[in-house]
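A.B. asks: sequence unknown, structure follows:
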């Protein structure tokens, strides 16, 4: 039996490599002779830069920058050179990710992407020709305004006084955008952004309403953020002539996609269009008997560009069944049955706190993977007995 293991990470708990290792452990507890192919999957979020740099044999550069709640943190970006082109790989999660926001401080009204702009500046200082930015797992909803400030964009109030945008809650105060101090190097470097193509900036399905509650926003704060991003988008349209409200990917990472589109020489891409240039899933899935994938929470949003959905899409083209292992099963999860996932299993084994579940996650993932393979073996044995009876 050949099993291909292609998980996402469990956000704030285990990265994709750790999840994959646990799944492989569970399978091998049942049968050490099973052929497994382990492919920890990235989606632009946590692990994006390190994974690509490892594949390209580049180097990680560590730098102290501004974290999402305004404190100085040590972050990183990667650099590799290929065919004479020097490329930087930036992962927004490594500088403004939700994991970096203490639970007691989770309020996207007050979290910033300023550090993303600082990493872009640091990459430009390395004289790169190309920048790839992974958008995912963000703890922000400032429309990329913090990033823009770090690059020199100035936001002014109605009295033309300089504002310091500290989070999405400040966007409603902006009345003018001054581009005269913008770092001109961003216009001379090709910037490709790997983002969730389904995320848009504004409207009923805008990023504030869909994702801000996951980042700690109350219903009232969601409306403040939504109104602020709408106002921000109108100012961008006035200053630059581009309407970023519903451009695919504009809502990625709390609207960072829109900020990159407006203030840099960036092109937004469906994240897997970029990621699949580095990870050839089709080659590994072809000829497999089973694909195991994983995600921290499987719910009605999973088909909208999440890793299990992309994995199952490719597996279905190859006629390979898919089982998803998940931390929690959320609202609307059954829709995944129609998008290519044949079965899903929660790792939760008993009533428990979130903290305890995170501590036990690696063990429970292994247990769930083993249970899945044992159930498949039962089905195989039943089919074999039925075949023998029918033949006789």
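C.D. replies: In hand now; what should we look at? Note that this is a predicted model, so its numbers are computed, not measured.
A.B. asks: Every contact and neighbour count from this point should use C-alpha atoms.
C.D. replies: Fine.
A.B. asks: what ranges do the helices span in the stretch 1-150 of the chain?
C.D. replies: 16-30, 48-56, 93-96, 114-125, 145-150 (DSSP state H, counting those that start in this stretch).
A.B. asks: which of these is buried the deepest?
C.D. replies: helix 93-96 (a mean of 29; mean count of other CA atoms under 10 Å).
A.B. asks: on contacts alone, who are the packing partners of it?
C.D. replies: Counting contacts by 3 or more CA pairs under 8 Å, 6 or more residues apart in numbering; DSSP states H and E, helix 93-96 packs against strand 72-82, helix 114-125.
A.B. asks: take the one below as the second:
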């Protein structure tokens, strides 16, 4: 029996790698002779870099960049030398996880450090980059990244704009002549886990701004600032990408990736499954077990368990999802290839009580499922 274990991370509890190991422990407790294959995955957000490195054997590199507030930090990126491909995770430089609650400031946080990661990759000789979006602390539409790459954003007096999305409201001039010329031959794919446009009630500011510290008034101001960013960009580029699905990902970084880097926007889980050679892994599996912190109706927008289930459904493979919780609308996932889904809790408990027990609970559920799988009831 071959069981494929391909969870995403369980937020604030386990990395995807740790989750896969906990599942494997449970499976082998029930079936010591089972063949298990651990393939930790992600959907483009935090943890995607680790998943790609684990799947491909890429080298983990380190470089000092600016965090979202302009402070120096050591950020990792991946280098797959044989493919001349760099793996760049936005959250490594500009991630929300690097800021405490009091530091969250959607008006002024910047993606400058992401541009510095691109420069490190170009210096290494990258010909292709996989840009992993998600988990951002920013709402600057990727403007900071472009500044790091050599673009000049100027106000009405010809002065460079300060960091952050709010400053884009005063943008008058966008100069792209200083962009690093190596970008012209760099092929970029951007992994997104949402399909939101740049602006409006489903846009970057309205949907994701509040979790980055923006008040309702600040959300409105940021949306207006990004509108100005889109206007000026369209004037320079001759094409307007504000309504592109995924443009609102990572505080508008999806917009910048497509507009200025020529990136192809793809569902993050599809990109990472491709790198992990998931079709071959699924073909040899008898049972697939995946999971993440929460499964609900929103999971259909591109979360890891649904990406796995859709791919497995095409091959007729059963998929079990283990989730920290099952939220409203999770039953819709059953139409996407999920065979069954289970919450981890073994009794009434608060989130604070559940988090430190996640590995234990995940292992126990995996063991129970495996026992049912190998000992089916007969008529």
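C.D. replies: Ah, there it is. Quick caveat, the model's predicted, so the values are computed rather than measured.
A.B. asks: how about TSV for the helices and strands packed on helix 93-96 of the first structure, with distance to residue 188 of the first structure added?
C.D. replies: Shown next, in TSV, are those (distance: least, CA to CA, whole Å):
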stretch	distance to residue 188 of the first structure
strand 72-82	18
helix 114-125	10
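A.B. asks: Which one, of the ones you listed, ends up nearest to residue 364 of the first structure?
C.D. replies: strand 72-82 (30.4 Å; CA to CA).
A.B. asks: ok, longest helix in the first structure?
C.D. replies: Assignment by DSSP state H gives helix 354-391 as the longest helix of the first structure.
A.B. asks: Please give the centre-to-centre distance between that one and its chain.
C.D. replies: Using CA atoms, centre = their mean, to the nearest Å, the distance from the centre of helix 354-391 of the first structure to the centre of the chain it belongs to is 29 Å.
A.B. asks: Point out the other elements, helices or strands, that it touches.
C.D. replies: By 3+ CA pairs under 8 Å, 6+ apart, helix 354-391 of the first structure packs against helix 16-30, strand 322-329.
A.B. asks: what is the orientation angle of that helix with strand 322-329?
C.D. replies: 150 degrees (axes from the mean of the first three to the mean of the last three CA atoms, to 10 degrees).
A.B. asks: Now do helix 354-391 of the first structure against helix 16-30, angle only.
C.D. replies: Using the same axes, to 10 degrees: helix 354-391 of the first structure against helix 16-30 is 40 degrees.
A.B. asks: tell me which residues of helix 354-391 of the first structure are tucked away?
C.D. replies: 357-358, 361-373 (16 or more other CA atoms under 10 Å).
A.B. asks: Which pair of those spans the longest distance?
C.D. replies: Using CA to CA, these span at most 23.2 Å, a distance reached by 358 and 373.
A.B. asks: what's the distance between residue 91 of the first structure and residue 136 of the first structure?
C.D. replies: 8 Å (CA to CA, to the nearest Å).
A.B. asks: Mutual contacts of the two, please.
C.D. replies: Common contact partners of residue 91 of the first structure and residue 136 (CA atoms under 8 Å, 6 or more residues apart in numbering): 44-46.
A.B. asks: Residue 250 of the first structure: which of the helices of the stretch 1-150 of the first structure is closest?
C.D. replies: helix 145-150 (12.9 Å).
A.B. asks: What's residue 271 of the second structure aligned with over in the first structure?
C.D. replies: Mapped onto the first structure by TM-score structural alignment, residue 271 of the second structure lines up with residue 274.
A.B. asks: before we move on, back to that, do you know which of the helices and strands packed on helix 354-391 of the first structure lies nearest residue 252 of the first structure?
C.D. replies: The nearest among those, by CA to CA, is helix 16-30 at 20.4 Å.
A.B. asks: Mean deviation, that closest one versus the second structure?
C.D. replies: Following superposition, helix 16-30 of the first structure is found to deviate from the second structure by 1.4 Å on average (mean CA distance after the TM-score superposition for the first structure).
A.B. asks: Which residue would you name as the spatial centre of the second structure?
C.D. replies: residue 45 (1.6 Å; CA atoms, centre = their mean).
A.B. asks: these two touch, right, that residue and residue 135?
C.D. replies: Yes. Using CA atoms under 8 Å, residue 45 of the second structure is in contact with residue 135, at 5.5 Å.
A.B. asks: Determine the residues that are contacts of both of these two.
C.D. replies: With CA under 8 Å, 6+ apart as the test, residue 45 of the second structure and residue 135 both reach residue 91.
A.B. asks: isn't residue 63 of the first structure right up against residue 72?
C.D. replies: No. At 9.9 Å, residue 63 of the first structure and residue 72 do not qualify as touching, with contact defined as CA under 8 Å.
A.B. asks: Map residue 326 of the first structure across to the second structure for me.
C.D. replies: Per TM-score structural alignment, residue 326 of the first structure is aligned with residue 323.
A.B. asks: list the contacts for that match?
C.D. replies: 291-295, 341-344.
A.B. asks: returning to what we had before: sec struct for the residue nearest to the match of residue 271 of the second structure when sequence neighbours are not counted, please.
C.D. replies: Excluding its sequence neighbours, the residue lying closest to residue 274 of the first structure (CA to CA, 6 or more residues apart in numbering) is residue 194, at 6.2 Å. Secondary structure, DSSP: H, G, I helix; E, B strand; the rest coil: residue 194 of the first structure is strand.
A.B. asks: Please say which position in the second structure residue 194 of the first structure maps to.
C.D. replies: So residue 194 of the first structure corresponds to residue 191, using TM-score structural alignment.
A.B. asks: what's the distance between that match and residue 166 of the second structure?
C.D. replies: 25 Å.
A.B. asks: which stretches of the stretch 151-300 of the first structure form strands?
C.D. replies: Ranges of strands in the stretch 151-300 of the first structure, per DSSP state E, counting those that start in this stretch, are 154-156, 176-178, 190-195, 266-270, 290-298.
A.B. asks: Now render the ones you listed as a markdown table, adding mean neighbour count and distance to residue 330 of the first structure.
C.D. replies: Converted to a markdown table, the strands of the stretch 151-300 of the first structure look like this (neighbours: other CA atoms under 10 Å; distance: least, CA to CA, whole Å):
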| stretch | mean neighbour count | distance to residue 330 of the first structure |
| --- | --- | --- |
| strand 154-156 | 21 | 39 |
| strand 176-178 | 18 | 40 |
| strand 190-195 | 24 | 23 |
| strand 266-270 | 19 | 24 |
| strand 290-298 | 25 | 6 |
